[in-house]
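> the following comprises the amino acid sequence and a computationally predicted model.
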Amino acid sequence: MKKSWATFEDKVRDIANLIWGRYPTPENVGGVAIDAVLHLDPQLSVLIEITEERQLGKVREDVTKLVTAQNALYAKRVIARSYCVIDAETVTESMKEAGRAANIKVLTIFEFSKLFFDFSSYKVGRLNAPFGSAINPITGEKDDTEYVPVRYRVDGSGADIGTAEIAELLKKGQHIILLGEYGSGKSRCIREAFRYMADRADADFNHPISIDLREMWGLKRGVELLNRHLADLGLDKLSGSAVRAFNAGSVTLLLDGFDELGSQAWNNDPARLRAIRAQALQGVKDIIQRSQSGVLIAGREHYFPSNDEMFQALGVRQSACTIIRSKKEFTDEELQEFFDQRGIDVEIPSWLPRRPLICQTINELPEEDREKMFDVSASETAFWDHFMRVLCVRDARINVAFDPDAIYGVLKRLGRITRTKPSNVGPITLSDLQRAFEDIVGQAPGEEASVMLQRLPSLGRLGTETDDRQFTDTYILDGLRAKDVGEIALTSLELLKDVLSTSWTNGLDSLGQMILASDARCSDKKLIDLAHQAAVSNNKTLASDAIATLLSRKADPLDFGKLNLSAGHFIFIDFSRRDIMNLTLTECTFANIIFDNRPTKNVMISSSLAEKVTGATSVKGLPPWVSLTADKYESADNTASIRRIGLKPAQQMLATTIRKTFFQKGAGRKEEALTRGFARLGAPGLATKVINMLIAEGLVEKVKGQEGALYIPVRKHTGRMKQLLAELTTSNDPLWLAVSDLK
């Protein structure tokens, strides 16, 4: 926690107390008044003169006083260690020379504090090492690209916060949990917070220590985390002083990757999973609970199924903790700055994924490839296809022996291999790379092929200390898995034995389902047949993927043919898009499940678990054919969730407009901010119709602002708007019904 002192003398005495474990007091020694004296034992004392004056003459006076006191103690056979501490950033060589003859150290306050903990050495060592996953995906070295300042969402307040504000909260002793998906910038946030605090550490007497938890497997005590972290940096000699600094409350902890300490292997017993996670985090919990200062700890958003378990496993009190979340995508302004910093002059198309790692990959492409890619004006699935083809063709140019289709095939097979990995994106070992190559090409890789495998596009290194790889973004990985399932669905049952006998743990997310659903070769019948085969096999996740993909198609009503899946695992499933019948899901798990009031026939979900339910605000809002326990219910608290519900364009515009005007911070919204993104949702003029209906109903007022029109909510209707957002597809509000008919 940041310290403050009434006087400079108090600060020096406080630091001396931390160094020697007892508080110094002024004392008359040998007839002279010494500012701070500690008697460590009968034969050893510490003498300190403290001055805010920075003249050589004053230093010489203090040295003379210390020499007199030293001689008086020496006459009593007591050895004195003497220091003259100056309130300055530097001391001159003449000042140091004034004390050197009498073995008196003339120090700045910063040099004096290093006797307690040599933070400057730690700072250099830490900044020279990578921060978590903030590494160059090609080399595995630390990522030195310029930081694009981004904002993080604060739970429960609707506010955004930057790294400097995060650092200031940490200085005040706040505990902060940073949640976000892979590649969303958590490690970058920790690195920038560290830099901010490190530059002010001496003045604040608050020392940030940033630990990558992926290196801390098996440790049960907080001290063990500190010691291993310093040893990994080659700073073993600082271990003792770092522990003392931590125990004294002058260390702020930055802990990256709580999700990388435990296996993600699936288990149907929630209690067993909780126990596994808690055991893996024993050392983290110990160091957090022992900390007397601020703590920032980061990890994947969905690692814990509930906040209660997260607080318990990490040892954090909910009432004393702030949760912040990384945004999954850059804003338009942040994305533009990202490209501007790198000299990329493009008009950013609406379909371009704003995910940081996708943007980094695009940045590394040759200019001609970027131009072709940005000329593609198509759907998200078409862009994904084009993006992957460009990456594979680019890599094949390196050597005429490399084939783009073979590269693509190896990547798809690696996507299948990651289905069984403890982490969603890897790790991928060298033997995994070789096996994927042999499966696709039919022979072991030669020397040139081995080089290709080491630098496959979309794969990155875990770090400099290992040859293992991982996918750099789930956007790419999800699509590769979808393409792989499409090929599996077209394969004969005899050739499917290996796939059906393997238990997958990592399923398709919404993008993968969208890509698979767009594959014209994979008819409803083929996917239903695949779901039936997988449902009675060991591969329940494959059955889940097929079912969720079928539901994502906006098509004719679908008969699943009395399909019964038990113990399925769904990352994302949407029941709002298609009429279905004859499907039973029992003891399944859902990361995110979406409902509306669409009719079903002979459909049942029973004895199941969900992390998040969208489309219902509580268990009472679930359809009558659903019996499940959920950690979180969500209606439309942000634009992303509105988009996922699958509303009509006009409905989505209405829900987004209500949220931005009534429930976001601020008195009103500029027209450009209010309608941002609407152009790609529906026909021209549709947004104007929706907004005009709000104005006609007296719900929103349009006024003239300094920079154009402003839209102001009429606050007396806040309750009605809150209810409309909570109900959405089940709403009978006249405004909702009228907007639903707009084309």
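Ah, there it is. Numbers count the residues shown, from 1 in each chain.

> every contact and neighbour count from this point should use C-alpha atoms.
Noted.

> would you mark the buried spots in the longest helix belonging to the chain?
Longest helix in the chain, counting residues (DSSP state H): helix 56-75. Under the neighbour-count criterion of 16 or more other Cα atoms under 10 Å, helix 56-75 has 59-60, 62-73 buried.

> list the contacts of the helix or strand following that helix.
Downstream of helix 56-75, the first helix or strand assigned by DSSP states H and E is strand 79-86. Contacts to strand 79-86, defined as Cα atoms under 8 Å, 6 or more residues apart in numbering, come from residues 12, 43-54, 59, 62-63, 66, 70, 73-74, 103-109, 112.

> now do strand 79-86: distance to the chain's middle.
Distance of strand 79-86 from its chain centroid, counting by Cα atoms, centre = their mean, to the nearest Å, is 47 Å.

> tell me the spacing between the residue nearest the centre of the chain and Arg153.
When the chain is reduced to its mean C-alpha position, the nearest residue by Cα atoms, centre = their mean turns out to be Gly180, at 3.2 Å. Using Cα to Cα, to the nearest Å, we find Gly180 at a distance of 10 Å from Arg153.

> joint contacts of the two?
Arg325, Ser326, Lys327.

> mind listing which of the contacts of strand 79-86 are in helices?
Going by DSSP H, the helices hold Val12, Val59, Asp62, Val63, Leu66, Gln70, Leu73, Tyr74, Ile109, Phe112 from the contacts of strand 79-86.

> shouldn't the first one be in contact with Glu52?
What that stands for is Val12. No: Val12 is not in contact with Glu52 according to Cα atoms under 8 Å; the separation is 11.1 Å.

> against that first model, consider the following:
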Amino acid sequence: MSSMTGPQFEDEVRRIARARWSSAAFDGAAIVDGRERDGIFVTDEMVHAIECTVLRTKAKAEEDCKKLAKLVKSLRSQYATRGVKGWFVTADEPTADQREAARPFNPDVQACSFQQFCAPLVDYREYFSLRSKYRFGSASDPQTGSIDLSHEPYVAVDLFDINNSQRNSFFDLAQSMRNSATRTLLLGDFGAGKSMTLREIFTSASKGYEKREFARFPIHLNLREHQGQTSVQESLERHARSIGFPNPSQLVRAWRGGFADILLDGFDEIASSGWAGFNKKLKDIRYSNVALIRNFVRETPFNSSILIAGRRHYFDSMSELRASLGTGLQFKETAIAEFTAEQAAEFLSRRRLSGKIPDWLPSRPLLLSYLMSWNVLQDDLVQLAEAPGWDYLLHRICEREAQLDIGLDGSTIRELIERLATIARTTGDGLGPFTRDDLAQAFTQVCEYAPQLGSDIALLRLPGIGNPSADDGTRSFIDQDLADTARAGDVARFIIDPFDGSNSQVLTVQGGLGDIGAAVAALVLKDMDIRSGSLRTALEKVRTSALAENGCLGPDIFKVAQLMGTALDGQPVHISSAYCDEIQLSNDDPDMSSVLFRDCVIQSLTIESETSDKNIPTFKNCLIGFLQGRASAKDLPSDRFDGCAIEEYSAWASTTSGFMHLDVPPGLRVLLSILKKLFLQAGSGRQSSSLFRGIDQRARHYVPQVLQLLAFEGLANELNIAGKSIWVPIRKESSRARSILASPNTSTDVLVIKCKVLV
């Protein structure tokens, strides 16, 4: 408080006095006996006279206390039936000299600090004690589920302004709330650390207030606990009762007086008072859900800070978010960034772990914590397999969502996400969009009843699903790897029971399973001891179903069988009229000689070196866009390829690991790896992080340089989707990319020449 000028401090003391003695709300400074007094407040029982100062000198204290004692005596004669008390209020803790100056006039004059003067508004020590023992949003120990996080070290996350991408720190936000009245939106995807950040801000602010470094104390609300509420007063009173605070009215009074900062966690977690069977527009539902937040924004005094946190993709657009929350231009809009490499290392070291985090794992605190609780993060973290890791993470993420108390358990939420992943596979890029009707359909199929009260929250905040570009109420998956993990669910269920009509939608899918999805499905089926007979039955069901024509389910099952190591030999197995992004055949595959691909479209077929012709499937009347591993039709076994049209051949094929062992300059090795991932693997784009995978540590520093060259040469573009860097191939340059891959040693392409000389 010492940073205030004298007049500013007087105004602040009068503001608090009006909050303490509400019946004297219109009182304030006055002229008595010809002298200006800082404040006189008359209530039904007492008269309070105030002198306040920002100075710490003994002389000033003696002057004010004498003046105040004389005023108390004068007021007693004027208000004979009421008590009169004088308050000598100092900006900081009174010095020994200041207390000594007031002592001769005790009990008429009470010397106190500004914090002591404010204390009767609310018993902040008891509030802090009770609040710190209660849950902070979704923050909990990932291993035990305990809400006691006193032992959990916090690593400060970086924040960035979503309007200009300027990077800030957690400390900047905490400091701005301390020094001035700020209004902030804190946005982030699931697991980014929103609740932990708000908990840390609350803890920091409460300690600062107790040390008299902060003029306002924090009030933290879990919005999930205020379903259907619109009144700020009622929400504060419910919050007080929830934590066991005995004087709810104190919180209301402190808030109205501008003596408290408000932290609101989880705007995406408030359910509407009614679902109305999706008859209402989702936009209207969201607007109705957050009425309480609009009232907080509208009614909170402007000299208090407000911090509102929630999932970035809950709303269709930032304009809808601003209109629904009532934030407008006065709010600073920030988002939580993923951990940097240094922050991730600090996160692990504080938990006595070391090593490198797997490239496939998004660097979010929640996901790292989950893997720690699984006891899989050892010294060599990079060895953690991608498919079991994502399978476990999706399980834990869904269990966490179930804690919202919406009547759905974790396994149901996972199946709901998996069904939406199947619906998304009927779209162009396999990520969506899907409409509100799709959401309702998926919910009804999985739960066997229509969405009801509370279900809107489950559907509108599902992890990994948002609105990266649409402003029309549709949703899409925003995390490619999570989407691929979820795609495995319906495929595995179909293989287990292909005659279950509730899962028939998977027959219509158009985009194939990725490597992660196929591996997750293989894990699930191996755990259930599913064998060759079940796979054969599932493939036969696909062959005879009209729904599956031109679909991808047959090739999906083939890919899963490969990863399971389950041979499909013996009686012929037909995959007919299917579309397939990619088939890879290697010498490590089980015997697939009984499989016949008939009349299929296969974008890319790879036959790795040393693959035995006798174990590979037969291809009849298929259209194959690109065949790697054979130079021409003469290189193909005639009994395995019959009547096929093959547009392009490459004489050799390699994995990323193979590229890394080629006897070419390292920059060129990196180029070949990236071209393969962008142009030959399934999918419409690759996250920047995935382009580092499989490249040894010594060559990784070439990746950014190669990407710049790809963009300059017009082979790829970088997009920013949902805050993530995505590299998308320019498909018209496919022949150029494949030409480089086919003959890297002899190519005269300018891109090859530039990559050879990178240092």
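Thanks, I have the structure now. Note that the structure is a prediction, hence the values are computed from the model and not measured.

> rewinding a little: looking at Val12 and Glu52 of the first structure, which is more packed in?
Taking other Cα atoms under 10 Å, Val12 of the first structure and Glu52 do not tie; Val12 has more neighbours (25 against 13).

> contacts only, for that one.
Taking Cα under 8 Å, 6+ apart, one finds Ile50, Val85, Ile109 in contact with Val12 of the first structure.

> what's the match for the last one in the second structure?
Under the alignment defined by TM-score structural alignment, Ile109 of the first structure is paired with Phe114 of the second structure.

> if I pick that match, what's in contact with it?
Contacts here follow Cα under 8 Å, 6+ apart; on that basis Phe114 of the second structure touches Val13, Val89, Thr90, Ala91, Asp92, Glu93.

> among those, who's most crowded?
Thr90 (27 neighbours).

> tally of neighbours for Leu365 of the first structure?
So Leu365 of the first structure, with other Cα under 10 Å, has 14 neighbours.

> where does it sit: helix, strand or coil?
Assigned state for Leu365 of the first structure: coil (three-state reduction, DSSP: H, G, I helix; E, B strand; the rest coil).

> so which residues of the stretch 501-650 of the first structure form strands?
558-566, 569-574, 580-586, 589-594, 601-614, 626-634 (DSSP state E, counting those that start in this stretch).

> deepest of those, which one?
strand 569-574 (a mean of 24; mean count of other Cα atoms under 10 Å).

> and the angle from it to strand 601-614?
Relative orientation of strand 569-574 of the first structure versus strand 601-614 (axes from the mean of the first three to the mean of the last three Cα atoms, to 10 degrees): 100 degrees.

> and strand 569-574 of the first structure, which stretch of the second structure?
Using TM-score structural alignment, none of the residues of the second structure align to strand 569-574 of the first structure.

> one step back: now the strands of the stretch 501-650 of the first structure in TSV, with distance to Ile476 of the first structure?
Shown next, in TSV, are the strands of the stretch 501-650 of the first structure (distance: least, Cα to Cα, whole Å):
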stretch	distance to Ile476 of the first structure
strand 558-566	28
strand 569-574	16
strand 580-586	29
strand 589-594	20
strand 601-614	24
strand 626-634	27
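
> wouldn't Asp545 of the first structure be in contact with Gln513 here?
Yes: counting by Cα under 8 Å, Asp545 of the first structure does reach Gln513; the two are 7.3 Å apart.

> which one of those two is surrounded by more residues?
Asp545 (31 against 28).

> contacting residues for Gly156 of the first structure?
Shown in contact with Gly156 of the first structure (Cα under 8 Å, 6+ apart): no residues.

> residue in the second structure matching it?
Aligning on TM-score structural alignment places Gly156 of the first structure opposite Asn163 in the second structure.

> ok so that match is a helix residue?
No: Asn163 of the second structure is assigned coil when assessed by three-state DSSP, not a helix.

> and the gap between it and Lys332 of the second structure?
To Lys332 of the second structure, Asn163 of the second structure is 9 Å away according to Cα to Cα.

> tell me who's in contact with Ser187 of the first structure.
Phe131, Gly132, Ser133, Ala134, Asp256, Ala298.

> tell me which element the alignment partner in the second structure of it falls in.
The alignment partner of Ser187 of the first structure in the second structure, by TM-score structural alignment, is Ser195. Following DSSP H and E, one finds Ser195 of the second structure within helix 194-210.

> list the buried residues of that helix.
For helix 194-210 of the second structure, the neighbour count (16+ other Cα under 10 Å) marks 194-206, 208-209 as buried.
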